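Enquirer: quick one, what's the 3D model for this:
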Amino acid sequence: MKTLLLLSLLLLCDINLSAQEIPIQKSQLPREAQAFLKEHFKSGFHHAIKEVNERVILYDVFLNDNTEIEFNESGRWIKVDGKGQALPVTFLQKQTLDYVKIKYPAAQITKIERSASVYKLELSNKIDLKFDAVGTFIKAD
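Expert: Have a look, this model is predicted:
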């Protein structure tokens, strides 16, 4: 039992020591992230955090309207979360936007996540939609 407890504590310490959160300025974000913010988000920049661990560097950006945007190491957006509020969608494919407008005309997009091949959208009516990388609808949850 003591061995298990000690092992758990060591693992917890290792996880905490390996991940660092560093406050940074907007100018310290990758250029692609800076350009994305300037083009698509008019709400003022509040603060940013650079997350560093053994395998990856991520940037979390917080805007004055409570929107949170996560970028990868190169500055490509991974997640945009409006915290329940409508997001600007000028960076999404037209095909995706057209689908949402036709099928859910009263809903707004409040959260977007992307991986290499899938975009996940959360709507204000709590419906989740998945699209492929070119904007073709996959499924609704």
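Enquirer: from here on, contacts and neighbour counts on C-alpha atoms
Expert: OK.
Enquirer: pretty sure K139 is in contact with L121, am I right?
Expert: No. Under the criterion of Cα atoms under 8 Å, K139 is not in contact with L121, lying 10.7 Å apart.
Enquirer: what do these two both touch?
Expert: Overlap of the contact sets of K139 and L121 (by Cα atoms under 8 Å, 6 or more residues apart in numbering) consists of L129, K130.
Enquirer: and those two? Which one has more around it.
Expert: Neighbour totals were compared for K139 and L121, and L121 leads with 25 against 11 (other Cα atoms under 10 Å).
Enquirer: sequence B follows; please return its structure for comparison with A:
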Amino acid sequence: MKNAVLNTLVLLTMAVAFLSCDKEETIQSADLPVAANTFLTTHFAKAKVSHVKKEKEGLSGREYTVYLSDGTEIVFDKNGDWTEVDGSNNTAIPETFILAPIVSYVNEKYPDAKIASIEKDRNEFDVELTNGFDLVFDANGTFKRMD
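Expert: Take a look at the predicted model:
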């Protein structure tokens, strides 16, 4: 009886682990949500899409990662809203989609640096500069701290 319970427990654990694994597939950029394609054509019009990966993210749904020919990576959530933009090799990314208070703060405090990557969570933005500094802003773009 103990072996049967143990075997069942092991099988259930393996099944849960298998089902919770991220599923990843390569898709065409035309298969991205409309908002993601609009973002790309508006803010990265000169860059070509190299490839796109669609990944199932457990309970949070789908996530799309777009790889541009210049090495930039952009992550979109299931609705096509950007969650992360990372320039390649610490190069500057366009600032046209970044909150104005963040851009102003960086330009004022770090005039020789540019924004190399930005990640947004529910309540804050994590901004990495080309000089290596990592800044955190709240959801409104107010500076909170340096990490």
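Enquirer: what would you report as the TM-score here?
Expert: Once the chains are laid over each other, their TM-score by TM-score structural alignment, normalised by the length of the first structure reads 0.87; 135 aligned residues with a Cα RMSD of 2.1 Å.
Enquirer: over which residues of the first structure does stretch 97-117 of the second structure lie when aligned?
Expert: Taken onto the first structure by TM-score structural alignment, stretch 97-117 of the second structure occupies residues 91-111 there.
Enquirer: and the matching stretch, what's buried?
Expert: Neighbour-count burial for stretch 91-111 of the first structure, counted by 16 or more other Cα atoms under 10 Å, picks out T96, V100, A107, Q108, I109, T110, K111.
Enquirer: longest single helix anywhere in the second structure?
Expert: Criterion DSSP state H: the longest helix present in the second structure is helix 2-20.
Enquirer: helices or strands up against the following helix or strand past that helix?
Expert: Next along the chain after helix 2-20 of the second structure, taking DSSP states H and E as the criterion, comes strand 23-27. Taking 3 or more Cα pairs under 8 Å, 6 or more residues apart in numbering; DSSP states H and E as contact, the helices and strands that strand 23-27 of the second structure lies on are strand 49-56.
Enquirer: which residues in the first structure form strands?
Expert: Using DSSP state E, the strands of the first structure run over 20-24, 45-52, 57-63, 68-71, 77-81, 109-114, 118-123, 128-132, 137-140.
Enquirer: what comes into contact with the fifth one?
Expert: This points to strand 77-81 of the first structure. With Cα under 8 Å, 6+ apart as the contact definition, strand 77-81 of the first structure has outside contacts at 33, 67-72, 87, 110-115.
Enquirer: check the offset of stretch 36-43 of the first structure from the chain's centre.
Expert: If you compare the mean C-alpha spot of stretch 36-43 of the first structure with that of the full chain, they lie 14 Å apart, counting by Cα atoms, centre = their mean, to the nearest Å.
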